[in-house]
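> sequence first, predicted model second:
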Amino acid sequence: MPMSTGLKSGLIVSAGIAIVLGLGACAPLTLLNAVTPSSSYEKSADIAYGDDPRQRLDVYKPVKANSPAPVIVFFYGGSWNKGDRADYAFVGSALASRGIVTVVADYRLYPQVRYPSFLEDSAAAVAWTNSQIARFGGDAQHIFVMGHSSGAYNAAMVALDKRWLNKVGVSPSIVRGWIGLAGPYDFLPIENPDVKPVFHFPNSPPESQPIKYAIAGSPPALLIAASEDKLVNPQRNTGGMATKLKAAGVSVKELYFPKPSHATLIASLVWPFQHQAPVLDEVDQFVKSDGGRINTDNAK
């Protein structure tokens, strides 16, 4: 009996999920990009925000969006040792499909640099976005920072620790909110051997920890984790950050999902894997509500 189109599609999706689950964080990125449509965005690639070859970014402008549109600056993970913005086209596509102008930024990595140089780069990418994003239809008054894994650390530090945006000459208040996916926010003493040299182990500075900056007046946060994350402890990191922010009176939405792993949480942005967790819906709602400042239910 011939196989139906629906069944074929289901088997392809199932096979893709099996590959992602089996291979972990890096190898399946090309698969995620392959199953992501490019019809939702116009891409402006390889834009310099600094002099170093790693200080480059790509902008994904939604084909259909209100103008000016909200903006997300996205930082990828990789233990501050690896990563390339080209591998995260699926993030730009997914967010652009919801009418969000998306900036995917590279930043310098170990061993070229150690803490805090990648935070200086992250802040510089946000500063570039603040000054230039209007040319791409983005609203400089509605900039959010977002990251996965170590990229969520970068996003947290840019949003919470005023040193970095102050250093590049912009007000920390330009960040309307931040989104952390499976982020490490409280990880001293460092156990991961790949991360130890990045943070000058055994002399890792306490001021390197995002949780230290979870204080009153911080921007709203959307914190999402895989409940069974084996790489970054979700209770200590996501839970600890959420608890401290809430105690300081900061608006926080804290979510845990049982199906995805640490690596596949980011994959849930892509249509074949969205059943794993509604991450795209949650990010969309958070941004469109201006970090919870607007009641979108009443606005409909």
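Nice, I can see it. Residues are numbered from 1 along each chain as shown.
> okay, CA-based contacts and neighbour counts for the rest of this
Fine.
> remind me, longest helix of this protein?
In the chain, with assignment by DSSP state H, the single longest helix is helix 5-23.
> list the buried residues of the helix or strand just after that one.
Downstream of helix 5-23, the next assigned helix or strand under DSSP states H and E is helix 29-34. For helix 29-34, the buried set under the neighbour-count rule, 16 or more other CA atoms under 10 Å, comprises Leu29, Leu32, Asn33.
> ok, Phe144 - contacts?
Pro70, Val71, Ile72, Val73, Val175, Arg176, Gly177, Trp178, Ile179, Val287 (CA atoms under 8 Å, 6 or more residues apart in numbering).
> can you give me the strands for the chain?
If you assign secondary structure with DSSP state E, the strands in the chain sit at 41-48, 56-62, 69-75, 101-105, 138-148, 175-181, 221-226, 252-257.
> where's the second one relative to the chain centroid, distance-wise?
Averaging C-alpha positions (CA atoms, centre = their mean, to the nearest Å) puts strand 56-62 14 Å from its chain's average.
> angle of that strand against strand 101-105?
Calculated by axes from the mean of the first three to the mean of the last three CA atoms, to 10 degrees, strand 56-62 forms an angle of 160 degrees with strand 101-105.
> before we go on, here's another structure to hold up against the first:
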Amino acid sequence: MKTLFFCLIAVAVALLLFTRIVEPPNQLDYLDRFWPGQNNAEKLASDITFDEASAQKLNIWGVNAPNAHRKRPVLVFFYGGGWANGDRDHYGFAARAYANRGFIVVLPDYRKVPHVHFPIFNQDAAAAVRWVHDNISRYGGDSDRIVLAGHSAGAYIAMMLTLDRSYLMSAGVKPSIIRGTVGLSGPYDFYPYDSRRSINAMNRWPRPLETQPIAFARKDAPPIMIITGTSDDTVKPRNAILLSRKLHELGAPVKFRAYNDLNHEDIVMALSKPFRSKAPVLQDSADFLMKVTEQH
């Protein structure tokens, strides 16, 4: 009995240290990596510098199929963290999830507050997309079938690149290379700035409406899926509702999903194997993105 007791104490201490030392997204990545279930995805490349000026890097994930006759669609996934936190190495769970659904997945980093402010993180993201368009064929990806997705601040970045043509144009690629976009729990209409993080990230820009994705909603946008949770207290569902409504009123191709009782973290957690029973976030988003890559 004493041995069992001390084993339980050791496990409890180890878990406590794990949760204290390891950041939450990385905790999720560890769980996902060792959780039972099919996983054929692997990291095809890591620590690739996609922009010399910013020194930012990316990782590439996929199911290694050297004899595949057709190149696979490419998903560039931007992680969240309030424009101030996050690391591409902590989001392997998202990359594996989509790679196992048939995508080559690219996870780029971007510069963050307080070292930079709007619009630098969007410009870094556009540089990553440019690199992907120019180089992804070497890793089995189809540069003519690129889609974007992201969670929270990453959803904001993905939506800004999708709706505001200036970022990709300035990076040297045509905005039309984006076949579609999925935004998971993103802020799209939050001016006046509604949190300390948005104030810190945006308030130095002299024209605040230019920070808002909803200001760039357009009829000719590529297909967009906007996902939220009804219990999200971090990024209120009104962001998703208002952008979806605006795109719909303009006649743009948009789909809206609100998962009952899911909060901000639940939406991204549902991409991982241990928590997919929360809601079909992965299935719905992957099906949508795959479908738009197959359209001409």
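Great, that's in hand. If you're wondering where the values come from, they're calculated on a predicted model, not measured in any experiment.
> so after superposing, what's the score?
Once superposed, the chains reach a TM-score of 0.86 (TM-score structural alignment, normalised by the length of structure 2), with 273 aligned residues with a CA RMSD of 2.4 Å.
> list the contacts of Ala65 of structure 2.
Contacts of Ala65 of structure 2 (CA under 8 Å, 6+ apart): none.
> ugh, wrong one, I meant Leu271 of structure 2
With CA under 8 Å, 6+ apart, Leu271 of structure 2 has these contacts: Phe93, Ala94, Ala97, Val281, Leu282.
> apply 6 Å and report the result again.
Going by CA atoms under 6 Å, 6 or more residues apart in numbering, Leu271 of structure 2 touches Ala94, Leu282.
> which one in structure 1 is aligned with it?
Matched by TM-score structural alignment, Leu271 of structure 2 corresponds to Leu269 in structure 1.
> do Asp284 of structure 2 as well
With TM-score structural alignment as the criterion, Asp284 of structure 2 matches Glu282.
> count the residues that sit near that match.
17 (other CA atoms under 10 Å).
> so how far is Leu222 of structure 1 from it?
8 Å (CA to CA, to the nearest Å).
> what does Cys26 of structure 1 give?
24 Å.
> repeat for Gly50 of structure 1
In terms of CA to CA, Gly50 of structure 1 sits 29 Å off from Leu222 of structure 1.
> those two: which has the busier surroundings?
Neighbour count, other CA under 10 Å: between Gly50 of structure 1 and Leu222, Leu222 has more, with 23 against 15.
> wait, doesn't that one sit right on Lys253?
Yes. Between Leu222 of structure 1 and Lys253 there is a contact under CA atoms under 6 Å: 4.9 Å.
> rewinding a little: which members of the contacts of Phe144 of structure 1 are the farthest-apart pair?
Pro70 and Ile179 (13.9 Å; CA to CA).
> higher neighbour count, those two?
The residue with more neighbours, out of Pro70 of structure 1 and Ile179, is Ile179; 29 against 23, by other CA under 10 Å.
> quick one, what contacts the counterpart of that one in structure 2?
Aligning on TM-score structural alignment places Ile179 of structure 1 opposite Val182 in structure 2. Contacts for Val182 of structure 2 (CA under 6 Å, 6+ apart) come out as Ala149, Ile224, Met225, Ile226.
> I'd like those residues laid out as JSON lines, including distance to Phe190 of structure 2.
Converted to JSON lines, the contacts of Val182 of structure 2 look like this (distance: CA to CA, whole Å):
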{"residue": "Ala149", "distance to Phe190 of structure 2": "20"}
{"residue": "Ile224", "distance to Phe190 of structure 2": "19"}
{"residue": "Met225", "distance to Phe190 of structure 2": "19"}
{"residue": "Ile226", "distance to Phe190 of structure 2": "16"}
